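Chemist: could you work out the structure for the sequence below:
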Amino acid sequence: MHPISQEAPSTDTGYDDNGPGLLTGSLLEALGSFLLVLGGLGVTMLNPQAGIAPGVAFGLALAAAIAAFGRLSGGYFNPAVTLGLAMAGRLAWRPVLPFVMAQVLGGLAASGLFWVIFSAHPQDIQTTGLFSAAANGYAEHSSTQFPIASVLLIEVAAAALLTAVVLGSTGRSLSRAAAPFAIGLGYAVLLTMLAPIDNGAINPARSTATALFAEPWAAQQLWLFWLAPLLGALIAGLLYRSFELATRSGHAESTPANDPGTPDTTDTAAGSAAAAATLAARRDTADDDGTR
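Modeler: Next comes the predicted model:
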């Protein structure tokens, strides 16, 4: 069972036993996060005049990562989404911590690569300033001076919506081919909306990857960009699970097993088989009497 593209039962307690394994899944989560942060930050810091918004670059990178690695790892690449899908019952709890650690390390590896590249440049590049410009912040570090309460609220809502898009686009009855584009597009739209507020976070791994290489204020404000996305994803996952349980309960109540008005096809089939066997036995007996 694929951990993201199909609905896992709520009683699932382990990672996909038929999949590539927890270690391989974690490595692919790190690789996908590396691609996501590398592509998104590359446009944000190196080529802001490329004619493509940073949010769109992050969305395209996410779609590519899901299409390339999602079949094996699940394609989460975001600690908040990982936690939200576990709460929704679509991912077992055992791989959550390894996946989150892998996602953070993958994002840090991408930022570290940029740091090395900038440091090797013959000109004096203000590396810390570039990372600070791409970091997430609130209050005086918000480009439009949004206060902490506003940033917290919008990040919770955005993370809940992104998690809902992931849950809705990866259902059992939907096409797997469309999921990367739906998730990537949703991510791009939400980040573009958030850009003037806090530089667009939603993903704690992305926020950590920039904050640890930026000015000290970014690390001091990093807690909010973990708390808000995780909270929003948990809310979305809990609502999804409650809705699923209510739907299943309503379906079970509408078709009770012992309803006298509903024909029992199992008993009917069994009775037909028994009747056929009895009739055949009588014919054999009659044939034997006729030959004597």
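
Chemist: can we go C-alpha only for contacts and neighbour counts from here?
Modeler: Will do.

Chemist: burial check on Pro20, number of neighbours?
Modeler: By the criterion of other C-alpha atoms under 10 Å, Pro20 has 14 neighbours.

Chemist: name the nearest residue to it, sequence neighbours excluded.
Modeler: With sequence-adjacent residues excluded and distances taken as C-alpha to C-alpha, 6 or more residues apart in numbering, Pro20 is closest to Leu72, at 6.4 Å.

Chemist: one more: Ala80?
Modeler: Counting by C-alpha to C-alpha, 6+ apart, Ala80 lies nearest to Leu230, which is 4.6 Å off, once chain neighbours are set aside.

Chemist: how about the helix or strand hosting that neighbour: buried residues?
Modeler: Using DSSP states H and E, Leu230 falls within helix 224-254. Neighbour counts using 16 or more other C-alpha atoms under 10 Å place 224-226, 228-241 of helix 224-254 among the buried residues.

Chemist: to check against the first, give me the structure of this:
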Amino acid sequence: MSDPRPEKPVAATPLEHTPTEAPAGPSTFATLAAEFFGTFVLVLGLISAALFASDFGVGDNGSSLGVGFVGVALAVGLAIVAGAYAFGPISGGHFNPAVTLGLAAAGRFPWRGTAGYIAAQILGGAAATSIIALIGSSQAGWFEAARDGGFASNGWDALSPGGFGIGGAIVVEIVFTALLVAVVIGVTHPSRGNPAFAGLVIGLTVALIHLATIPIDNTSVNPARSIATAIYGGGDALAMLWAFIVFPIVGALLAGFTFRGLFDGTKR
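Modeler: Alright, predicted model coming up:
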């Protein structure tokens, strides 16, 4: 692209306006910080709801005081909306290694930028669960009980709320991550998407995914979220973590390459 500026400065007459350069975009540090804080908000909202509010016992009239699966799904959807509108304009609002890799596969994000984004997302998620562990530790025995229960980690068999096996977890993570990434790619498309509503649509999609799949494997579709909880979830959570890194990435890459081939062609 040629430089639109003249080779030599020309004095402007009083009726002319000197051209101004477009403002520079966010710095690399700013985009990585936005991914850190966006992922922090996502994991903080989701795991706080799961550990502090989902099962809060019953009131005097016998009604549940917890928010249950519906409340947890709503919490993560709202966290996505908040993060998308607060930090999305800076970094694009991925907040999820699977989304970052899916967008790269779709040709919508440079592969060279994926490592930095993923590192920031993992650190943001880990910071969020560390804050949750710190809060919970103010109550005697809370941390030990949360750890023994898996710390809302993803898993199958004993770590599945509904007792589902590894096969169900694999299918869920591939299919529902692909769904999420396809929605992200579609709603943020430069010519066919609607950026004004993208954060809301993505947040509702994430809430829908959690409503459908929490009983199966506690819903990952986000390796940064899975890593963040497995850190505090004990041996079983760490032993199962590989699946919630590998299979969301598989689903994301399938969605990225498929969307690119079907709807955007193969032109780079």
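
Chemist: just give the TM-score of the two.
Modeler: Between these two chains, after superposing, the TM-score reads 0.81 (TM-score structural alignment, normalised by the length of the second structure); 232 aligned residues with a C-alpha RMSD of 2.0 Å.

Chemist: I'd like the distance between Ala233 of the first structure and Gly21 of the first structure.
Modeler: 25 Å (C-alpha to C-alpha, to the nearest Å).

Chemist: what does Ala179 of the first structure give?
Modeler: Taken as C-alpha to C-alpha, the span from Ala179 of the first structure to Gly21 of the first structure is 22 Å.

Chemist: higher neighbour count, these two?
Modeler: Comparing Ala179 of the first structure with Gly21 by neighbour count (other C-alpha under 10 Å), the higher total belongs to Ala179, at 24 against 14.

Chemist: ok, the residue mapped onto the more buried one from the second structure - contacts?
Modeler: In the second structure, the residue matched to Ala179 of the first structure (TM-score structural alignment) is Ala198. Shown in contact with Ala198 of the second structure (C-alpha atoms under 8 Å, 6 or more residues apart in numbering): 184, 187-188.

Chemist: switch to 7 Å and redo it
Modeler: Contacts here follow C-alpha atoms under 7 Å, 6 or more residues apart in numbering; on that basis Ala198 of the second structure touches 187-188.

Chemist: and it, which of the three is it?
Modeler: Using DSSP: H, G, I helix; E, B strand; the rest coil, the secondary structure recorded for Ala198 of the second structure is helix.

Chemist: equivalent analysis for the one 3 residues further on, please.
Modeler: The local conformation at Val201 of the second structure, judged by three-state DSSP, is helix.

Chemist: state the distance from the nearest residue to it once chain neighbours are set aside to Ala145 of the second structure.
Modeler: With sequence-adjacent residues excluded and distances taken as C-alpha to C-alpha, 6+ apart, Val201 of the second structure is closest to Val187, at 7.6 Å. If you measure Val187 of the second structure against Ala145 of the second structure using C-alpha to C-alpha, the figure is 41 Å.

Chemist: these two: which has the busier surroundings?
Modeler: Val187 (20 against 11).

Chemist: need the counterpart of the more buried one in the first structure.
Modeler: Counting by TM-score structural alignment, the partner of Val187 of the second structure is Ser169.

Chemist: just Pro89 of the second structure next, same as before
Modeler: Under the alignment (TM-score structural alignment), Pro89 of the second structure maps onto Arg71 of the first structure.

Chemist: need the three-state assignment for its match.
Modeler: Quick answer, by three-state DSSP: Arg71 of the first structure is helix.

Chemist: now the helices for the stretch 151-292 of the first structure?
Modeler: Per DSSP state H, counting those that start in this stretch, the stretch 151-292 of the first structure carries helices over the ranges 179-198, 204-211, 216-220, 224-254, 265-291.

Chemist: any idea how far Phe109 of the second structure lies from Leu200 of the second structure?
Modeler: Remark: distance between Phe109 of the second structure and Leu200 of the second structure (C-alpha to C-alpha) = 21 Å.

Chemist: okay, these two: which has more neighbours?
Modeler: Leu200 (18 against 15).

Chemist: for that one, which residues are in contact?
Modeler: Applying C-alpha under 7 Å, 6+ apart to Leu200 of the second structure gives the contacts Val81.

Chemist: show me what Val96 of the first structure aligns to in the second structure.
Modeler: Residue pairing (TM-score structural alignment): Val96 of the first structure is matched to Thr114 of the second structure.

Chemist: check Glu215 of the first structure too.
Modeler: In the second structure, Glu215 of the first structure lands on Gly234 (TM-score structural alignment).

Chemist: so that match sits against Arg147, correct?
Modeler: Yes: if you go by C-alpha atoms under 7 Å, Gly234 of the second structure and Arg147 touch, sitting 6.1 Å apart.

Chemist: ok so, going back, how many neighbouring residues does the match of Glu215 of the first structure have?
Modeler: So Gly234 of the second structure, with other C-alpha under 10 Å, has 17 neighbours.
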